[in-house]
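Trainee: Build me a model:
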Amino acid sequence: MTRTRYAPDRGLTTRMTVTLFLLGLLYVAFVAALVALGVRAIVVLALAAGLLAVQYFLSDRIALFAMHGRLVTPEQAPELHGVVDRLAAMADMPKPRVAIADSDVPNAFATGRNQKNAVVCVTTGMLRRLEPAELEGVLAHEMAHIAHRDVAVMTIASFLGIVAGLMTRIALYTGFGGRGSRNNGAPIGLIILLVSALVYAVSFLLTRALSRYRELAADRAGALLTQRPSALASALTKVSGEMARIPTRDLREAEPFNAFYFAPALSRRGAAAGLAALFSTHPPLEQRLAQLHRIAAELGRGA
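Mentor: Prediction:
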């Protein structure tokens, strides 16, 4: 984690390291399996590396374009800039660029490969609904992602999933090695399809587990920086409640960007919630609120 006044999170650092290590092992095993099957994967690897480079270096521009965000000056959004200025000073970190997205879905996100190329974006729906203290809690959470270099780590972690996904699609639609190619009696295309699908599934679950923990880490770091976990808890509760009033069509349009958002646009409830939790980018609201309540109790005892 880059040095700032955000509280260090050894748990997050450990999980990032372990996840990347496991994904690295999985990548090596995957490539070895492809080589053993006689597949020349250089084209797929080059394509995946190109996609990774574009995502890594242009993540801020891509995210703003996809979510209809626009950069704003201090003159255009003085109150929003004031909050970001204050948090940057409190955290002793460079001030990120500030953007606003014209959307009634109440949300926010941060992106950028490092602190010098970071941007925080808030939707107009969130600006209308949150009180100043709640907005500060949300922005402290988002700037914690920047301090933790979450975007860079998650981009790198997604590389194996991109490779495996491409291999799966190519095997599915073209059949590697031709329809008549076989390995010990089994079609090579089918073997590659199954191996690629398995690798994609494992890498997907590992990155989603890391994504959920990084949200908890950002909640904790943001709450400790502002010393107001109750404001962040209030924002979480309000945003989650307001989501129910947004048209389902708008939420579904926002759902593909859940990994970026402060709170998921759509979350599963009821019987499907248990299984959906494995695939979710965010921990359950109840878990996030429980952590913030524990932090509030800890701060109260230390007062």
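Trainee: Please count neighbours and contacts with C-alpha atoms only from this point.
Mentor: Will do.
Trainee: ok, and for the helix ranked longest in the chain, which residues are buried?
Mentor: Criterion DSSP state H: the longest helix present in the chain is helix 188-226. Residues 188-193, 195-200, 202-226 are the ones in helix 188-226 that count as buried (16 or more other Cα atoms under 10 Å).
Trainee: Which stretches in this structure count as strands?
Mentor: Here the chain has its strands, by DSSP state E, at 69-71, 97-101, 108-111, 119-123, 182-183, 186-187.
Trainee: One more sequence to fold, the one below, so I can look at both together:
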Amino acid sequence: MTEANIDHRAIQHSTFPTWLGLVGGSWVGLIWGSLITAPVGIGLGVAAGTLLGGLWAVPLWGTVWGFIGLGRQRANAVREHGIALLKEDDPLALRVHALAARLGLRTRPWVGTMPHNNAYAIGANADNALVVIGQPLIDNLSEAEVDAIIGHELGHVVSNDMRRMGLARSFQNALVWYLGFSRTLQRWGRWILTWLSELYVLRLSRKREYWADAVGAALTSKEDMITALEKLHQLPDLSRFERQHARLMVRGQVGGTLLSTHPTLQERRSALQSETYMRRLPTIPMPELPAHSRQSEPPRGEDVAYARR
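Mentor: Okay, the predicted model is just below:
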């Protein structure tokens, strides 16, 4: 799997199935909430009205504000997260762009650094993605290990994970917000649905980490990906900023429980060693290129995110 070119079209999952699942999940939550509310005080008519209103209000609110939030995500991160954007000819940016080209991304992502021992990717889609690498990782990891981390984040980009996670969070907020109009649901149903939706989002987060690890390993090697993860887990505890945005990070909240944002190091290492997810990545055969050509200019016709300042 080392030095493989991944068929990005086969893993660039549409967000439509995720959106449909979120709509269906919100409807199930609304129906359940109405059923437990009607017998205890508000009456069947009021419960039915609440349900009918929510069937369109929650999906609409979750979708509209989800995409608005995703559209603002990169600009907000640059303004609030202490990110230093790199010029497109910066050596690190060139490395990110070279790996992105091997994934078939036609728009080179923005690249930035931050002072934390972590990395993440954000953006509404691959055309306005931002890949952020912690400066301590650049200083202390080998080039191959940093490339594995970059590949992990690009795996999130090419798989549309950023949009799927953003919509999942937005729908969760919409459902909890809407059910908050009922005093009974605030007391019981809202609490239960909040936790159920949170567990779903966390499960989705853990699952996507395995796939992103597989992409990082395919672009470098599984040994480099494993070593990079091992070094990440030897670093100091997460900072307040990292805990606040743990779902975005390559290293998040780990405890081996349903409340973890990420799988444990052992779980991720085992998945890489056994190539559980790597074997399922569709690849395109490509002859080995000399090292200097990997940082050359992108193919003609490739779009450049920096040009759209």
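Trainee: Fetch the TM-score of the aligned pair.
Mentor: After superposition, the two chains reach a TM-score (TM-score structural alignment, normalised by the length of the first structure) of 0.74; 259 aligned residues with a Cα RMSD of 3.2 Å.
Trainee: rewinding a little: output the contacting helices and strands for the longest helix of the first structure.
Mentor: Using 3 or more Cα pairs under 8 Å, 6 or more residues apart in numbering; DSSP states H and E, the elements in contact with helix 188-226 of the first structure are helix 10-36, helix 132-147, helix 150-157, helix 159-174, helix 229-243, helix 273-279, helix 285-302.
Trainee: Format the strands of the first structure as a markdown table; extra columns: mean neighbour count and distance to A49 of the first structure.
Mentor: Shown next, in a markdown table, are these (neighbours: other Cα atoms under 10 Å; distance: least, Cα to Cα, whole Å):
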| stretch | mean neighbour count | distance to A49 of the first structure |
| --- | --- | --- |
| strand 69-71 | 17 | 27 |
| strand 97-101 | 22 | 27 |
| strand 108-111 | 27 | 20 |
| strand 119-123 | 25 | 24 |
| strand 182-183 | 13 | 29 |
| strand 186-187 | 14 | 28 |
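Trainee: which one of the ones you listed lies closest to V239 of the first structure?
Mentor: Closest to V239 of the first structure of these is strand 108-111 (Cα to Cα; 10.3 Å).
Trainee: so that closest one aligns onto which residues of the second structure?
Mentor: Matched against the second structure by TM-score structural alignment, strand 108-111 of the first structure falls on residues 119-122.
Trainee: Report the contact partners of the counterpart of L103 of the second structure in the first structure.
Mentor: Residue pairing (TM-score structural alignment): L103 of the second structure is matched to A91 of the first structure. By Cα atoms under 8 Å, 6 or more residues apart in numbering, A91 of the first structure lies in contact with T4, R5, Y6, L225.
Trainee: The second one against L225, yeah?
Mentor: To tie it back to what came earlier, the one meant is R5 of the first structure. Yes: R5 of the first structure lies in contact with L225 (Cα atoms under 8 Å); the separation is 7.5 Å.
Trainee: so what's in contact with these two at the same time?
Mentor: M90, A91.
Trainee: returning to what we had before: now the strands of the first structure in a markdown table, with distance to Q55 of the first structure?
Mentor: Converted to a markdown table, these look like this (distance: least, Cα to Cα, whole Å):
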| stretch | distance to Q55 of the first structure |
| --- | --- |
| strand 69-71 | 17 |
| strand 97-101 | 18 |
| strand 108-111 | 11 |
| strand 119-123 | 15 |
| strand 182-183 | 36 |
| strand 186-187 | 34 |
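Trainee: For A217 of the first structure, see how far away the residue mapped onto M225 of the second structure from the first structure is.
Mentor: Here M225 of the second structure is matched to L232 in the first structure, going by TM-score structural alignment. Going from L232 of the first structure to A217 of the first structure by Cα to Cα, to the nearest Å gives 13 Å.
Trainee: aligned partner of W191 of the second structure in the first structure?
Mentor: Matched by TM-score structural alignment, W191 of the second structure corresponds to A197 in the first structure.
Trainee: swap in D213 of the second structure?
Mentor: Counting by TM-score structural alignment, D213 of the second structure lines up with D219 in the first structure.
Trainee: hmm, back to that, most surrounded residue in the contacts of A91 of the first structure?
Mentor: Y6 (25 neighbours; other Cα atoms under 10 Å).
Trainee: which ones are touching it?
Mentor: Y6 of the first structure neighbours (Cα under 8 Å, 6+ apart): A91, A144, A147, A221, G222, L224, L225.
Trainee: what's the neighbour count on the third one?
Mentor: To tie it back to what came earlier, the one meant is A147 of the first structure. 25.
Trainee: how far away is the counterpart of it in the second structure from A100 of the second structure?
Mentor: With TM-score structural alignment as the criterion, A147 of the first structure lines up with V158 in the second structure. Distance, V158 of the second structure to A100 of the second structure, using Cα to Cα: 9 Å.
Trainee: Apart from its chain neighbours, what residue comes closest to the match of A147 of the first structure?
Mentor: Using Cα to Cα, 6 or more residues apart in numbering and skipping residues adjacent in sequence, the residue nearest V158 of the second structure is Q12, 5.5 Å away.
Trainee: my guess is the one you found meets N160, correct?
Mentor: Yes: with contact defined as Cα under 8 Å, Q12 of the second structure reaches N160; the gap is 6.2 Å.
Trainee: Which one's more surrounded, those two?
Mentor: Set Q12 of the second structure next to N160 and count neighbours by other Cα under 10 Å: N160 wins out with 21 against 16.
Trainee: I'm done for today, thanks for sticking with me.
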